[in-house]
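Trainee: kindly return the folded structure for what I paste below:
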Amino acid sequence: MMGVQLSSLSTLNYRNLAPGTLTFPAGVTGVFGENGAGKTNLLEAAYLALTGLTGVTRLEQLVQSGEREAYVRADVQQGGSLSIREVGLGRGRRQLKVDGVRVRTGDLPGGSAVWIRPEDSDLVFGPPAGRRAYLDALLSRLSARHGQQLARYDRTVSQRNAALRAGEDWALHVWDDALVKLGADIMLFRRRALGRLDELAREANAALGSLKPLTLTLSESTTPETYAQDLASRRAEELARGATVTGPHRDDLTLTLGEFPASEYASRGEGRTIALALRRAELELLSEKFEEKPILLIDDFTAELDPGRRGFLLDLAASVPQAIVTGTERAPGAVLTLRAHAGRFTAETPAALEVGA
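Mentor: Purely as a prediction, here's the structure:
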């Protein structure tokens, strides 16, 4: 199977990265250096340019201190053609362009990249909101329509909540009809997609050596069939709380290891294994959908002290057409190795330019 390839990445005023351009070959690129050298920021910039996605709450966090705007550009081979993807960042502003034409995040090809991070353990042990965000972000990449439905649903919840806080009981039916239709579509799509995601995560968890089966299920606050009735039955509670308490925005992706909820009973090592299984499932699901392997971005493979999980990560990187792997040590088997220092990246082979040169 062919794969997406990041030909080059350019940054300007992005976090602590020095301005410049890096070019990447096929295969594994290893980036090593001390903590704080800019390795994670490099992967974050690449993921942003490839997918349009970022995990920060305020876009100005991505802009270098003392600057007002930042810029990232990726030259990407995907679907048999080369495209130029650009992201402009400012206070509360993100502008995406593909080949010079402004686009929305949902317009970018969904299967571009998968990013594996040490923080992924939060998917297991963190609150339901993080698991919902993981699931909805993945499903939005599989279906642009799902992403649009989610955006409309979130706006409707916000408008309905404003009516609840104002005590406008008489106006709620205006929002209820839209909420039920959008919410039912979201729940049904989640259910359909979860069947395959559960299968892939179960296989990956076993491949990582876990002796306990992993199961993914949805914990829903309502159903598509009963959503309207459930809203009506909780009207007094919602008016008292000033918030919509029923719907897919309150659901959870439940991870069960063996017979027990992983969030409560899994060890830290088991949680890390589950997180890796989820990312491996994401990689496989996107590959199946787009018939092309995404670029794999692995942040700090050296954080994995368990030899089995570390080997799994490195084998996974070698299995895709292109991967960028960071760590405090050199990644074995890398085609290109870059040394990171103070936001600059020096090639140990002549295949890349030095950022900031």
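Trainee: CA atoms for contacts and neighbours, from now on please.
Mentor: Fine.
Trainee: what's the spacing between residue 56 and residue 198?
Mentor: According to C-alpha to C-alpha, to the nearest Å, residue 56 and residue 198 sit 28 Å apart.
Trainee: ignore what I typed, I meant residue 82.
Mentor: Distance of residue 82 to residue 198, computed by C-alpha to C-alpha: 33 Å.
Trainee: looking at the two, which is more packed in?
Mentor: Each of residue 82 and residue 198 has its neighbours counted (other C-alpha atoms under 10 Å); residue 198 has more, 18 against 14.
Trainee: name the helix or strand for the more buried one, please.
Mentor: Using DSSP states H and E, residue 198 maps to helix 172-207.
Trainee: list of residues touching the helix or strand just after that helix?
Mentor: Heading C-terminal from helix 172-207, the first helix or strand you meet, by DSSP H and E, is strand 214-219. Strand 214-219 is contacted from outside by 191, 194, 197-198, 201-202, 205, 251-258, 274, using C-alpha atoms under 8 Å, 6 or more residues apart in numbering.
Trainee: how about this one, so we can line them up?
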Amino acid sequence: MMVEEIKLIDYRNYKQLQLQFHPKLNIFVGENAQGKTNILEALYLCAIGKSFRTSKDQELVKILKDHAYIKTTISKTTDKTEIEILINKESSKRIKINKLSLTKYGDLLGNLNVVLFSPEDLKIIKEGPSERRRFINNDISQILPRYYHTLTQYNKILQQRNKVLKNYKGKTLDLEVWDEQLIERGAWLIVYRKKFIKRIAILAKLMHKKITEGLELLEVQYDSNIKIKEEDELKDIKEKFKQALKEIKPLEEKRGLTLVGPHRDDLIFKINGLEVKTYGSQGQQRTTVLSLKLAELELMRGEVGEYPILLLDDVMSELDKKRQNYLIKNLKNVQTFITTTMMEPLNIKSQEEYKLFSVCNGEINRLSLK
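Mentor: Reported below is the predicted structural model:
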């Protein structure tokens, strides 16, 4: 899988831009706030349907303009796909795939698979469970679009159930209908997550072992507040979910909030038995995220048959030379887009396997290393 070209009109600080990409490595060099990350953001938008930097689409439109336009051409083993996104300041964005308008946002997922690695990804380790759930949801949705649909349904049911609980005023509270729907969707989410986390845990463990030359053992564990077991199947999960809701109902009535379910799931990362969030050094936290990102690449390749594209947003300066070299070495079969303020840390010598772009104030020029 590779992106052949991108076209931008009035997107962020770009008035009009059209770029053809190298099938392996594309490097964008420039000072901060010049527009490097905007290219990666546009590619991510074509894969996920939303920005990784803002939840407000209107921020993607160039100042003093009414709409922005993105077009990407993607080449796969079997065919080519053209994705177009029109972002309006006053209405919802419109998405087309091969000239056909999408009626459901979820239909975009899977047409372009991406793995994003940015300094913000340290939040996966350092911050709260919502960051780790976002990581899980984004990855599984790309691999398995029906997961996204199930997640959307679950969140709608959860919202309605919370509304009923919030309006509880000591009256008789009948949650049976909402409970049945919540359990049905939620149990499937847990099944999907169990499978995903089991596979990525194995891959991340292998990656981490190689990076640390066997000195560290990384564990990735699924932390469900329903307290499921590894051997539990769908029917077991449904029964445990039902029992958990029954036991916590008095507290939910008191707090006006649904307190159990996959919306409260978490991941635990351990190195040599110690939790990385609490006891890991900054270097260990960065290596954990790097291992996780490399594991994502392999997992997606295994599921869809092709490597996704990799977006590296200003992360090379965050890694020491050993980890930089390991990362570059493992990207031979992956189309990669790198933003950086300087070329030196990349240690790339062959001019035949990359395109180098200079970015300055919304203008991009092709360069060559001397």
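Trainee: on that earlier part again, buried sites along the helix holding residue 198 of structure 1?
Mentor: Neighbour counts over helix 172-207 of structure 1 (16 or more other C-alpha atoms under 10 Å) mark 172, 175-176, 179-180, 182-187, 190, 194, 197-198, 200-206 as buried.
Trainee: what of stretch 111-128 of structure 1?
Mentor: Here stretch 111-128 of structure 1 shows 111-118, 120-125, 128 as buried, counting by 16+ other C-alpha under 10 Å.
Trainee: now it, how far from the centre of its chain.
Mentor: Using C-alpha atoms, centre = their mean, to the nearest Å, the mean C-alpha position of stretch 111-128 of structure 1 is found 7 Å from that of the whole chain.
Trainee: swap in stretch 52-67 of structure 1?
Mentor: Relative to its chain's centre, stretch 52-67 of structure 1 lies at 16 Å (C-alpha atoms, centre = their mean).
Trainee: do stretch 265-280 of structure 1 as well
Mentor: 16 Å.
Trainee: could you tell me where that stretch falls in structure 2?
Mentor: Stretch 265-280 of structure 1 lines up with residues 279-294 of structure 2 when matched by TM-score structural alignment.
Trainee: contacts made by that stretch with the rest, please.
Mentor: Stretch 279-294 of structure 2 is contacted from outside by 115-117, 121-122, 124-125, 200, 204-205, 207-208, 211, 218, 271, 274, 276-277, 318-319, 323, using C-alpha under 8 Å, 6+ apart.
Trainee: structure 1: which residue goes with residue 188 of structure 2?
Mentor: Superposed on structure 1 with TM-score structural alignment, residue 188 of structure 2 falls opposite residue 185.
Trainee: check contacts around that match.
Mentor: Contact analysis of residue 185 of structure 1 by C-alpha under 8 Å, 6+ apart lists 149, 224.
Trainee: quick one: it and residue 110 of structure 1, what's the gap?
Mentor: Separation of residue 185 of structure 1 from residue 110 of structure 1 (C-alpha to C-alpha): 20 Å.
Trainee: and the strands in the stretch 251-370 of structure 2?
Mentor: 266-271, 274-275, 309-313, 336-340, 354-360, 363-367 (DSSP state E, counting those that start in this stretch).
Trainee: what's the answer for the stretch 51-200 of structure 2, then?
Mentor: Using DSSP E, counting those that start in this stretch, strands in the stretch 51-200 of structure 2 cover 67-75, 80-88, 94-97, 100-101, 114-117.
Trainee: which part of structure 1 matches the first one?
Mentor: To tie it back to what came earlier, the one meant is strand 67-75 of structure 2. So strand 67-75 of structure 2 sits over residues 69-77 in structure 1, by TM-score structural alignment.
Trainee: residues contacting the alignment partner in structure 2 of residue 6 of structure 1?
Mentor: Residue pairing (TM-score structural alignment): residue 6 of structure 1 is matched to residue 3 of structure 2. Going by C-alpha under 8 Å, 6+ apart, residue 3 of structure 2 touches 21, 23, 72-75, 309, 335.
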